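got a predicted structure plus its sequence, pasted below:
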Amino acid sequence: MKFHPLSKLFLVRIYGNRQLKTLPGQNTRPTSARVREALFNIWQGAITDCRWLDLCAGNGSMGAEALCRGAIEAVAIEQNGKACQIIKQNWQQVATKEQYFRVIRGDIRVKLKKLQSQQFDRIYFDPPYAGKLYESVLNEISAGNLLSSEGEIAVEHNPQQWEAKPIETLEICRQKVYGNTVLTFYQKASPSQES
């Protein structure tokens, strides 16, 4: 991350050596380059033409990366108004005319209810580590049937602050550890495993 003195913003580099803006401080902590690269290596081949949902989107770097790699649609939910402006700027910079994106400002649990008629192929969820959003948001994704049948959710968390477990119709399919950061991946549970 590099500081840009004129704009009082920080810059983050993503796929294709593109620079994105991000707000200073930890309120919208961007996913580290190491974790971001690892995630897109894991999901390599699944991003082109996918529908991407970015939850607690921060500066939108994950959705921007997905757009750069060929996602057909990206939707972000973020509570911080300034961050929403940054996401829009960042996504306008990388999106093509064929790609659709929108940024939704507000409480993630409320805004997810309004997406219930949609499904997404890849969902990235990176809330404040010390927050209490994990289970309620995963339950909302499950209840709203927001994950496509072949889709996956990646949840970024610190294992000392939240322990991942199966949620409603979602099962854990793998976990990857990067220092103090864990990515827990969920997919739809097979009918025999749903409770």
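Cool, got the structure.

every contact and neighbour count from this point should use C-alpha atoms.
Noted.

figure out how far stretch 62-71 is from the centre of its chain.
Relative to the centre of its chain, stretch 62-71 is centred 11 Å away, using Cα atoms, centre = their mean, to the nearest Å.

in addition, the following structure is provided for comparison:
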Amino acid sequence: MALRIYGNRQLKSLHGKETRPTSARVREAIFNIWQGTIEGCRWLDLCAGTGSMGAEALCRGASLAIAIEKSSRACAIIEQNWQRVASPEQEWKVLRGDILQWLPKLSGQQFDRIYFDPPYASGVYQPALEAIAHHQLLDPIGEIAVEHSPQGWNPPVVPSLEICRQKVYGNTAVTFYRIGE
């Protein structure tokens, strides 16, 4: 599958259905919403798949991008993609494994933007958002974008996070969280 990002850069992707890359339409919408906040940001890409969202963030000037992905094949693709687009002054890292095991290990770091796109029926939404809040991984003025199906979605309720907007793009919906008042 041909996958293009900012600046008409082509990325590699896995064949088959092991990952579900974020569509170009949704990717563009997210970066339009977060326009002006990516340059110099610290980006966390959860359930990263091909790493297209993190690659896009790197292309737009993120200073740091970290991907967490379970599939070793997908991790290899992310590394190839990010090597192609990152400049020498940008820091990036690909972590292979379960996000619920990795999130506590990131404690002490904060991210300006977190993109979270798990398999829609995975049941990992609530525990992952709770872990992000518990380990204070979101910068006080940062945001989390959670990709999900628009059907049957019950937004996880996490006391220290609040929903700041929700968008639907055909078969994909995105709910944005920030630290609550």
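Sure, I can see it. All values derive from a computational prediction rather than experimental measurement.

where does the TM-score land?
Overlay of the two chains. TM-score (TM-score structural alignment, normalised by the length of structure 2): 0.98; 181 aligned residues with a Cα RMSD of 0.9 Å.

how deep is the aligned residue in structure 2 for residue 177 of structure 1 tucked in, by neighbour count?
Matched across to structure 2, residue 177 of structure 1 falls on residue 168, judged by TM-score structural alignment. By the measure other Cα atoms under 10 Å, the count of residues near residue 168 of structure 2 is 14.

cool, and the one 10 residues further on?
Residues lying near residue 178 of structure 2 (other Cα under 10 Å) number 21.

same thing with residue 14 of structure 1?
Residue 14 of structure 1, neighbours per other Cα under 10 Å, totals 17.

now do the contacts for residue 46 of structure 2.
Residue 46 of structure 2 is in contact with 67, 68, 69, 99, 114, 115, 116, 117, 118, counting by Cα atoms under 8 Å, 6 or more residues apart in numbering.

residue 139 of structure 2: which of those is nearest?
Nearest to residue 139 of structure 2 out of the contacts of residue 46 of structure 2 is residue 114 (Cα to Cα; 9.7 Å).

onto which residues of structure 1 does stretch 54-69 of structure 2 map?
Going by TM-score structural alignment, stretch 54-69 of structure 2 sits over residues 63-78 in structure 1.

could you check how far the residue nearest the centre of structure 1 is from residue 190 of structure 1?
Ranked by distance to the mean C-alpha position of structure 1 (Cα atoms, centre = their mean), the top residue is residue 124 at 2.7 Å. From residue 124 of structure 1 across to residue 190 of structure 1, the span is 21 Å (Cα to Cα, to the nearest Å).

quick revisit: so which of the contacts of residue 46 of structure 2 are in strands?
Per DSSP state E, strands hold the following members of the contacts of residue 46 of structure 2: 67, 68, 69, 114, 115, 116.

pretty sure the third one is touching residue 99, no?
To tie it back to what came earlier, the one meant is residue 69 of structure 2. Yes - assessed by Cα atoms under 8 Å, residue 69 of structure 2 is found in contact with residue 99 at 7.3 Å.

who's more crowded, these two?
Set residue 69 of structure 2 next to residue 99 and count neighbours by other Cα under 10 Å: residue 69 wins out with 25 against 21.

can you pull the contacts of that one?
46, 47, 48, 49, 75, 94, 95, 96, 97, 98, 99.

how about 10 Å then?
Taking Cα atoms under 10 Å, 6 or more residues apart in numbering as the contact definition, residue 69 of structure 2 lies against 45-51, 75, 78, 94-99, 102, 118.

buried ones from these, can you make that a ChimeraX selection?
In ChimeraX syntax, the buried subset of the contacts of residue 69 of structure 2 is picked out as below (16 or more other Cα atoms under 10 Å):
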select :45,46,47,48,49,50,51,75,78,94,95,96,99,102,118
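
for the contacts of residue 69 of structure 2, which ones persist in structure 1?
Counting by both residues aligned by TM-score structural alignment, their matches' Cα atoms under 10 Å, the contacts of residue 69 of structure 2 that remain in contact in structure 1 are 45-51, 75, 78, 94-99, 102, 118.

inside strands: which ones of these?
45, 46, 94, 95, 96.

give me the aligned partner of the residue nearest to the centre of structure 1 over in structure 2.
Checking with TM-score structural alignment, residue 124 of structure 1 has residue 115 as its match.
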